[in-house]
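A.B. asks: Show me how the following folds:
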Amino acid sequence: MSWQQFKSQYLVRFWAPLPAVIAAGILATYYFGVTGTFWAVTGEFTRWGGHVLQWFGFHPEQWGYFNVIGLQGTPLERIDGRMIIGMFAGCIAAALWANNVKLRMPQHRIRIVQALLGGIIAGFGARLAMGCNLAAFFTGIPQFSLHAWFFALATAAGSYFGAKFTLLPMFRIPVKLQRVNAAAPLTQKPEQARRRFRLGMVIFCLAIAWSLWTLLDSPKLGMAMLFGIGFGLLIERAQICFTSAFRDLWITGRTHMAKAIILGMAVSAIGIFSYVQLGVSPKILWAGPNAVIGGLLFGFGIVLAGGCETGWMYRAVEGQIHYWWVGLGNIIGATLLAYYWDGLAPVLATNYDKINLLDTFGPIGGLLVTYLLLALAFAAMLWWEKRFFRAKPDAQVTNLRSTS
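C.D. replies: As a prediction, the model looks like this:
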């Protein structure tokens, strides 16, 4: 295969979601084994909100929430911080390779309201549940934490209500029709594409070099950044969006991304299980009402905003201004939860048990229960897809009969 063929097929074109999500699951497994933590982003975004408050003279380091997740150091000195820096670098490089960077303003002011409000609700819900679509779902379930299953089911329900809410007339943007005499010609800018590809390669190489340099002094931080670059490449090139996985269930009946995510978790679970048997402790969190309420808020918020924590990151670097507002809302919502945590925690979270399925059912039993639940979730996707598309033709026939 020539360089031009490789470039066109793997660096410029979008990647198929299924193998990309499975690759993300495998990468998340090794990330856990190497760093001892899971692939997660909203915890670090909450710390960023804490740092901003510190700049203005506040003392969030005294809040109970930051005693749980920590606020020491800077993003450059934390595993999650370095990983997220790597993710942004990977997203930017991948977007430039494909010439997929263009400033795009929201079509209407209502979209900005949706983005900011939805982001705040999602950020608040994610941190109430101690994780977002990653730590409390995609990487939480393979960690064998019962709270992740509570969060996943609640997120599905929240996304249903979010989908119904966003279909209300108030969110419909008026369409202006213009008469044209001929279609506008497609304009290609090959020189621009070449310049951006080269810039993307420069950013990619600098990020790799920075990661390798960091390895010399702090191996875990360097590895975290390398993993982050890989995560960023995957989510941008394959357009991995957990929001679409949930939202599409209710609006279009499509389950392709949802099924890919389930398979990705299934692949990751066996790897996490192996590391746990070698002595790496999984991240188990409270299986209390916080996971359910947080999931409901998160599912509703991501659909209202139009993007989740991974989705807004790669879309923001592509130049979609809408998702800058989503990201800002996420940080605001997460920081608000941190402020109110001391009052909410005893009632909703900390008085409940942290339930590890491997302890509850034994190592093999916990693994089998996890795979059984994933198989049931996959079967539910197949059932829903068939039901959704079988109901559509029936509804169309009924409508035709009623109008004839």
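A.B. asks: rest of the way, CA atoms for contacts and neighbours
C.D. replies: Noted.
A.B. asks: residue contacts, the residue most central in space within the chain?
C.D. replies: In the chain, the centroid-proximal residue (C-alpha atoms, centre = their mean) is residue 310; its distance is 3.3 Å. By C-alpha atoms under 8 Å, 6 or more residues apart in numbering, the contact list for residue 310 reads 235, 240-242.
A.B. asks: Swap in 10 Å and give it another go.
C.D. replies: Residues in contact with residue 310 (C-alpha atoms under 10 Å, 6 or more residues apart in numbering) are 40-42, 87, 132-134, 231-232, 235-236, 239-243, 327.
A.B. asks: swap in residue 344?
C.D. replies: Residue 344 neighbours (C-alpha under 10 Å, 6+ apart): 128, 290, 337-338, 350.
A.B. asks: can you do 6 Å?
C.D. replies: For residue 344, the contact set (C-alpha atoms under 6 Å, 6 or more residues apart in numbering) is empty.
A.B. asks: Please provide the structure for the following sequence as well, for comparison with the first:
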Amino acid sequence: MKSLIQPIFTRYWNPYVVLLIAGVLSALYFGLTSTVWAVTGEFTRLGGDLLLLFGVDISGWQYFDMVHLKGTTWNRPDGWIVWGMFIGALIMVLFSNSFKIRLPKQKRRYIQGLVGGIIAGFGARLALGCNLAAFFTGVPQFSIHSWIFIVATGIGTFFGAQLTKTRWWKGKPTLTRGAAKPSNVKKRVIQPYVGGIIAILYIGLIIYFFATGQKFLGLGAMFGLFFGILIERGQICFTSAFRDLFLVGRSVMAKAIIIGMAVSSILTVIVISIYDLTPITQIAAMSTFVGGVLFGVGIVMASGCETGMMYRLMEGQLLFLPVFAGNIIGATFLAYAWDHLWVYNVLVKGGSKINLLDSIGPVGAISATLVMLGVLYALTVYWEKRYHRKLAVKRGMKAHVS
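C.D. replies: Got it, this is the predicted structure:
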């Protein structure tokens, strides 16, 4: 039994399998709740809660009215899906005995992470969605804004990747003298027990929600737990999907995300057709493109998107504390800028909500979506091969010179 269970916690899971499961679960969550797996919307509401706590009057802020700021983050399903993701990721980190406080080698990374988080949070909410609601769960909702966001995020990530190559970004190399001495201290396996206690308490909370008639809080907490487990075990990060493709020609994560979206799209259109649900459609406007570019640049600067930030923070990587704070600051500032700095009038007002289901029907919508995902998959493979061809040419030239 130990030989069967141990690999679950000691090895990371295949990203294709993880994202297939995530696609299925996200479609199921939509069918049960009529809402989608999302993150940064709750960051905005959390920012609003904090402002209210400090006595700031946000009653006239149109953005908060639009995202339905009601109650606190603890009594909203959207809040529990986010906290459930943190807890699910933490439980898996502890079960694998891999929690460790980690500090970045250069202190400048804290500032870069904070700034990147602010830019990413601002961009995500400007586009009305992040790598989930405007990407992984947005495409299966057949909202056109998701495709604009994907293209824009790809552009932003490309330029963000170029930024990280500069000496200004990397700083001076750190030189160390000698080698580290081997440690003879025996590793005590305490973390799995702590993870087990947290898991029991959290499952008890989910049962409490359902037992007291708080069905949607229970669903949010339960699915958040599932998604947290998946993103940590699969090391799912949309930043690495784009960045690794541009920097090192690695496409596994990008291809897995595309396949996951394809499966989720098929299941979602079935759910919509059977239960006559209304898909979640956001405004497609200049704000979607600008927000996507900012989001792409920001997540590279921060070294992680929202999902990547979550599980890395739970692993003990302290860099992602300022990234988390930056996301909340950026999302909250966008809520202020929406009407106070004319963002809505300049970038959003001219847009409209466009959904493929309304435009070309269920068959046309799923067909068009699968074709576009197929094109995106082909472009990913092409870029990977292009990178490795260039690398082979460079190696050949060096060998010829030598």
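A.B. asks: Next step: the contacts of residue 310 of the first structure restricted to helices.
C.D. replies: 42, 87, 231-232, 235-236, 242-243, 327 (DSSP state H).
A.B. asks: Tabulate those residues (CSV), appending neighbour count and distance to residue 198 of the first structure.
C.D. replies: Shown next, in CSV, are those (neighbours: other C-alpha atoms under 10 Å; distance: C-alpha to C-alpha, whole Å):
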residue, neighbour count, distance to residue 198 of the first structure
42, 25, 31
87, 30, 19
231, 28, 21
232, 29, 18
235, 25, 21
236, 28, 18
242, 24, 30
243, 29, 32
327, 26, 28
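A.B. asks: between the residues you listed, which is closest to residue 115 of the first structure?
C.D. replies: When these are compared for distance to residue 115 of the first structure (C-alpha to C-alpha), residue 327 wins out at 8.5 Å.
A.B. asks: What's the closest one aligned with over in the second structure?
C.D. replies: Aligned against the second structure by TM-score structural alignment, residue 327 of the first structure finds its counterpart in residue 324.
A.B. asks: list the helices and strands the helix or strand harbouring residue 196 of the second structure packs on?
C.D. replies: Applying DSSP states H and E as the criterion places residue 196 of the second structure in helix 191-211. In terms of contacts (3 or more C-alpha pairs under 6 Å, 6 or more residues apart in numbering; DSSP states H and E), helix 191-211 of the second structure is packed against helix 77-95, helix 215-233.
A.B. asks: Go through those and pick out the most buried.
C.D. replies: Among those, the stretch with the highest mean neighbour count (mean count of other C-alpha atoms under 10 Å) is helix 77-95, at a mean of 26.
A.B. asks: Average offset of that helix relative to the first structure?
C.D. replies: Its matched residues in the first structure lie on average 0.9 Å from helix 77-95 of the second structure after superposition (mean C-alpha distance after the TM-score superposition for the first structure).
A.B. asks: In the first structure, what range does that helix match?
C.D. replies: Taking TM-score structural alignment, helix 77-95 of the second structure hits residues 79-97 over in the first structure.
A.B. asks: So what touches the matching stretch?
C.D. replies: By C-alpha under 6 Å, 6+ apart, stretch 79-97 of the first structure touches 12, 75-76, 196-197, 200, 203-204, 221, 224-225, 228-229, 231-233, 236, 314, 317.
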